[in-house]
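Colleague: With the sequence up front, the predicted model follows.
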Amino acid sequence: MSGKPQRNVHLNVFLRATGHHAGAWRHPDSHPELEHDIEYLAHLTRIAERGKLDSVFLADGYAGRGSKLEPFTQLSALAALTDHIGFIATVGTVYNEPFHVARQFASLDHISGGRAGWNIVTGAGSAAHNFSRDEHPEHAQRYESGEEFVEVVKQLWDSWEDDALVFDKARGVQIAPDRVHEINFKGHTYSVKGPINIPRPPQGYPVLVQAGSSEAGRELAAKTAEVIFTAQQTFGAGQEFYADVKGRLAKYGRTADQLVILPGFAPIVADTEAEARDIEQELHSYVDTKRALNELSERFEVNLNDYDLDDPVPVDRAKAAEAFNGIRSRQEVVIDAARRENFTIRQLLHRSNGGHGHITFTGSVLQAADFIEQWFRNYAADGFNVLPQLFPTGLETFVDKVVPELQNRGLFRTEYEGTTLRENLGLARPANTRHHSSAAADRPAG
């Protein structure tokens, strides 16, 4: 009998005040006016924690007219109001400096007791005009400098040995000076002396998350990431992506259990499929179809408003990923799903309305559990990044009904495995191999 631990589903929830359906904010059950209310956001987070979910996740950006709280501020507040759930913040590399990001994530990890994660993005949309720059870097340049950025951050976290804080009152020494080190990093983009001015994070490194599915994104994930948020919309595409990325790990000396793959999953769930369909139709009724088609048309060389809704999606007129002014990998998976499933424009519109290009699902509690089990057992996913299409009711239904069904099937935890996000994800705490101290670098992360 193998001593290998049982593989379990991992579930993250993509936190949003009203829901991930385009019409959710207009639904009577949603609360768009509470988008910046920390008590309401804490209420949502506690629902997720009640369901023993691994973490909550915040997207972020530096341009546009969206209204959202800054992630570090929000997640630090939520960390103080919860006990077990992890916190993953999106922070881009293009419009930040490695020292700031290293310090902010180390702080969040200390504040939360080891529950922080970093969703590493290079920046799909330009914010150059907000940062005294003339233009947004090209895709290849963003990935090259982004990889260097992450390396600098990791070296800064390692600039403190694990036992650097001694608090020796008798000798009058708080920090052992020989256990804090300059990094003197000099690369193509960054030159950083160090050290950072905060001790090494409780987890060693906050969990490293990556959210791209392009060729460059897959390679970066295989080399660096510990969790990958992805957007494959069909079971076949999920299996292909899973096998491809896991198959790249060995050349970096990594094993399959060192990377957790979580496709986005945007569910509408009710006790029966008919009830779920009613919720779906109501949400669709709140969407301005013409405006939504205009936005969806940005992925094509034609205006979809010129077609009948029940016409096939003109996949032959889709823009190439390289020509799409957005997340290139998302363009690929959206068009791939339309091609594989022979979508009509109406079906593509509804999927776009419901999950930002992620898997959309409408059905009963048992059907939702079946869907998750199929993808998980057949190696199309290690779990899901859950995007309820309506908050708070969609999250409550998922936590109070779908999660117990997964637990009954032996697929999901009934208690948290540990006190840190790493422990709950089954990820080891990275040793400080640059500056190995007398303290056991592999000590528990809590």
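Modeller: Nice, thanks for sending it over. Residues are numbered from 1 along each chain as shown.

Colleague: use CA for all of it now, contacts and neighbours both
Modeller: Noted.

Colleague: what's the closest non-adjacent residue to K246?
Modeller: Of all residues not flanking K246 in the chain, A256 sits nearest, at 5.7 Å (CA to CA, 6 or more residues apart in numbering).

Colleague: Run through who's touching the longest helix that the chain contains.
Modeller: Secondary structure of the chain per DSSP state H: the longest helix is helix 139-157. For helix 139-157, contacts defined as CA atoms under 8 Å, 6 or more residues apart in numbering pick out 93-94, 97-99, 101-102, 106, 121-123, 183, 185, 187-190, 192, 194-196, 199-201, 204-205, 216-217, 220.

Colleague: hmm, try it at 6 Å
Modeller: Outside helix 139-157, the residues that touch it by CA atoms under 6 Å, 6 or more residues apart in numbering are T93, P98, A102, T122, I196, R200.

Colleague: just checking, the fourth one touches T93?
Modeller: Yes: under the contact definition of CA atoms under 6 Å, T122 touches T93, with a separation of 5.1 Å.

Colleague: Show me the strands in the stretch 101-250 of the chain, by range?
Modeller: Along the stretch 101-250 of the chain, the segments classed as strands by DSSP state E, counting those that start in this stretch run 116-121, 165-168, 173-175, 185-186, 191-192, 207-210, 227-230.

Colleague: Could you export those to a markdown table, including columns for distance to P314 and mean neighbour count?
Modeller: Shown next, in a markdown table, are the strands of the stretch 101-250 of the chain (distance: least, CA to CA, whole Å; neighbours: other CA atoms under 10 Å):
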| stretch | distance to P314 | mean neighbour count |
| --- | --- | --- |
| strand 116-121 | 30 | 25 |
| strand 165-168 | 62 | 13 |
| strand 173-175 | 64 | 13 |
| strand 185-186 | 48 | 14 |
| strand 191-192 | 48 | 16 |
| strand 207-210 | 31 | 24 |
| strand 227-230 | 24 | 24 |
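
Colleague: Structure two is appended below for comparative analysis:
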Amino acid sequence: MTRQVHLNAMFHTAGEHLVGWRHPSSPADPSLDLAYATRLVQRAEAARFDALFLADLTGIPDSKPSVLERVAVTNDSFEPITLLAALAAVTSRIGLVATASSSYNEPYTVARAFASLDHISGGRAGWNLVTSLNDSEARNFGYDTHLLHADRYRRAEEFYDVVEGLWDSFDDDAFVHDAASGRYFDPERIHRLDHRGERFRVAGPLNVPRPPQGRPVIAQAGASEPGRALAARIGEIVFIAGGGLEGSREQYADLKARAAALGRDPDGLLVLPALSPIVAPTRAEAEDRFAELEALLDPVVALGDLEYWLGGVDLTRYDLDGPLPELPPSNKSVSTAERIYTEARASGLSIRQFAKASSATNDRYTIGTPTDIADHIEEWSTTGAADGFNVVFAQLPDTLDAFADLVIPELQRRGLFRTEYEGTTLREHLGLARPASRWAA
């Protein structure tokens, strides 16, 4: 049987491209439109995507007002778990993955929210554990600056352990609901956590029954050394980006080896590189569609995006027609900043040219015909670079509709992607086992 790929639909309703909201076929005010979000996720479910994924920040980014006023990706958006709970009511199969920060939350709150989402959706919830990115998030939670990189990953390790323990508070059969005897649950099948660690003291138990999936699916995206270590220990979906085919093969092999060294089944960790497809019946049409989108990109926004991912540095202090200089280390996404430096040096472009050419993430765009996109997916998923893809939709609804109408049928024709859902939970879609409770013995 041909190996099946997993497809995760990542999108913000305004589109993930910095100027996706400006495209003539996109609504200019989509972020708080629940009806529009419903139309998009139902389209993804009809295409049989494994899951919908919502990225998130807990604050408006640290960027110049001249940049912020021109972008929609992060400035106005629903809190993701709230949105996914609403979307659970209008879908039946597609997985629902939300981001929640371990730096600016408490474990009990996160455990309760995702257990609730898993129950509401009938076992379709997933948690993307992040450590957050910037000082603007920190200032919303009583800190002057963002937690140091190493500190926030140590916090994330313990945070996850507490959440996982809380999800096991009730045995699967703890609730008897015996109206005749008046016995609602069996007190012998409820467990206190009594966690006392370096950063958290949590008694438990959680006041939500064990989730239908045992535990919601865990997603992770760390690419730095601490990030990879965390992903290898807890990640069931691991999002990666950058580095091209060879870079993805390196990350894929490294993550699988790390998981195996920790006693995990490597097949229980699914590696999903980012893929942002621009697809049309002909390559010329696809190139025209991408050029149309790029023409809307203001140079101020392109430069501001580059500044953001480099840690908030003001690049206007440097010669924009010169090369990107060495800058102080970033406390945001360390791996992203390192990748950008590597690409900038290799490109030979000036700061101005590199900002326009890359928009920090343009390496993800795959532009071409349905055959071109399917060839890309097949090569990566059959040569040790991917178990599937985190499909990023630059502009909506067009890129989602084109992928669903043109690429999905080609993948199905090749036997690479499902024609129907075979299960009802996200774990079933991903081929992941339902974990036993720590108290099962």
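Modeller: Ah, there it is. The structure presented is a predicted model; accordingly, all values stated were derived computationally and were not measured.

Colleague: thinking again about what came up before, the longest helix of structure 1 vs strand 116-121, what angle?
Modeller: Angle of helix 139-157 of structure 1 versus strand 116-121, following axes from the mean of the first three to the mean of the last three CA atoms, to 10 degrees, is 160 degrees.

Colleague: Just tell me the aligned range of helix 139-157 of structure 1 in structure 2.
Modeller: Under the alignment (TM-score structural alignment), helix 139-157 of structure 1 falls on residues 149-167 in structure 2.

Colleague: Now that stretch on structure 1. Mean distance?
Modeller: Superposed on structure 1, stretch 149-167 of structure 2 shows a mean distance to its aligned partners of 0.5 Å (mean CA distance after the TM-score superposition for structure 1).

Colleague: Buried by neighbour count: which residues of that stretch qualify?
Modeller: Judged by neighbour count (16 or more other CA atoms under 10 Å), stretch 149-167 of structure 2 contains these buried residues: 149, 152-153, 155-160, 162-167.

Colleague: Next: stretch 272-290 of structure 2.
Modeller: Using 16+ other CA under 10 Å as the test for burial, stretch 272-290 of structure 2 gives 272-280, 283, 285-287, 289-290.

Colleague: Where in structure 1 does it fall?
Modeller: Alignment of stretch 272-290 of structure 2 against structure 1: residues 262-280, by TM-score structural alignment.

Colleague: What is the end-to-end distance of the matching stretch?
Modeller: End-to-end distance for stretch 262-280 of structure 1: 24 Å, by CA to CA, to the nearest Å.

Colleague: still on that earlier bit, keep only those of the buried residues of stretch 272-290 of structure 2 that are in helices.
Modeller: The members of those that map onto helices under DSSP H are R283, E285, A286, E287, R289, F290.

Colleague: for those, which one is nearest F11 of structure 2?
Modeller: Closest approach to F11 of structure 2 among these (CA to CA): F290, at 17.4 Å.

Colleague: Quickly note the distance from the closest residue to that closest one other than its chain neighbours to L293 of structure 2.
Modeller: Excluding the flanking residues, the one nearest F290 of structure 2 by CA to CA, 6+ apart is I278, at 6.6 Å. Distance of I278 of structure 2 to L293 of structure 2, given as CA to CA: 10 Å.

Colleague: Over to D387 of structure 2?
Modeller: Between D387 of structure 2 and L293 of structure 2 the computed distance is 29 Å (CA to CA).

Colleague: cool, and S101 of structure 2?
Modeller: If you go by CA to CA, the gap between S101 of structure 2 and L293 of structure 2 works out to 31 Å.

Colleague: residues contacting the counterpart of D109 of structure 1 in structure 2?
Modeller: Correspondence of D109 of structure 1 to structure 2, assessed by TM-score structural alignment: D118. By CA under 6 Å, 6+ apart, the residues touching D118 of structure 2 are R124, A125, P211.

Colleague: nearest to I234 of structure 2, of those?
Modeller: After measuring the contacts of D118 of structure 2 against I234 of structure 2 - CA to CA - the closest member comes out as A125, at 15.8 Å.

Colleague: check contacts around the closest one.
Modeller: The contact partners of A125 of structure 2, taken as CA under 6 Å, 6+ apart, are L96, V97, L117, D118, P216.

Colleague: what do you get for L411 of structure 2?
Modeller: F417.

Colleague: Once you drop chain neighbours, what's closest to G20 of structure 2?
Modeller: Q395 (4.5 Å).

Colleague: What does F57 of structure 1 correspond to in structure 2?
Modeller: Taking TM-score structural alignment, the alignment pairs F57 of structure 1 with F53 from structure 2.

Colleague: I believe that match is in a strand; please confirm or correct that.
Modeller: Yes: F53 of structure 2: assigned to a strand according to DSSP: H, G, I helix; E, B strand; the rest coil.

Colleague: Near it, how many other residues are there?
Modeller: 25 (other CA atoms under 10 Å).

Colleague: The residue nearest to K246 of structure 1 and R7 of structure 1, how far apart?
Modeller: For A256 of structure 1, the distance to R7 of structure 1 equals 11 Å [CA to CA].

Colleague: still on that earlier bit, pick the one among the buried residues of stretch 149-167 of structure 2 closest to A346 of structure 2.
Modeller: Out of the buried residues of stretch 149-167 of structure 2, the member with the shortest distance to A346 of structure 2 (by CA to CA) is H149, at 26.5 Å.

Colleague: Next, give me the two most distant ones among the buried residues of stretch 272-290 of structure 2.
Modeller: Farthest apart among these - using CA to CA - are L272 and E285, which lie 27.3 Å from each other.

Colleague: For S276 of structure 2, which residues are in contact?
Modeller: By CA under 6 Å, 6+ apart, the contact list for S276 of structure 2 reads R364, Y365, V391, V392, F393.

Colleague: ok now the longest strand along structure 1, how far from the chain's centre?
Modeller: Taking DSSP state E as the criterion, structure 1 has its longest strand at strand 260-270. Distance, stretch centre to chain centre, for strand 260-270 of structure 1: 12 Å (CA atoms, centre = their mean, to the nearest Å).

Colleague: in the superposed pair, what's the mean gap between it and structure 2?
Modeller: Mean deviation for strand 260-270 of structure 1: 1.0 Å (mean CA distance after the TM-score superposition for structure 1).

Colleague: what secondary structure does the alignment partner in structure 1 of R93 of structure 2 sit in?
Modeller: By TM-score structural alignment, R93 of structure 2 lines up with H84 in structure 1. Put simply, H84 of structure 1 is coil when judged by three-state DSSP.
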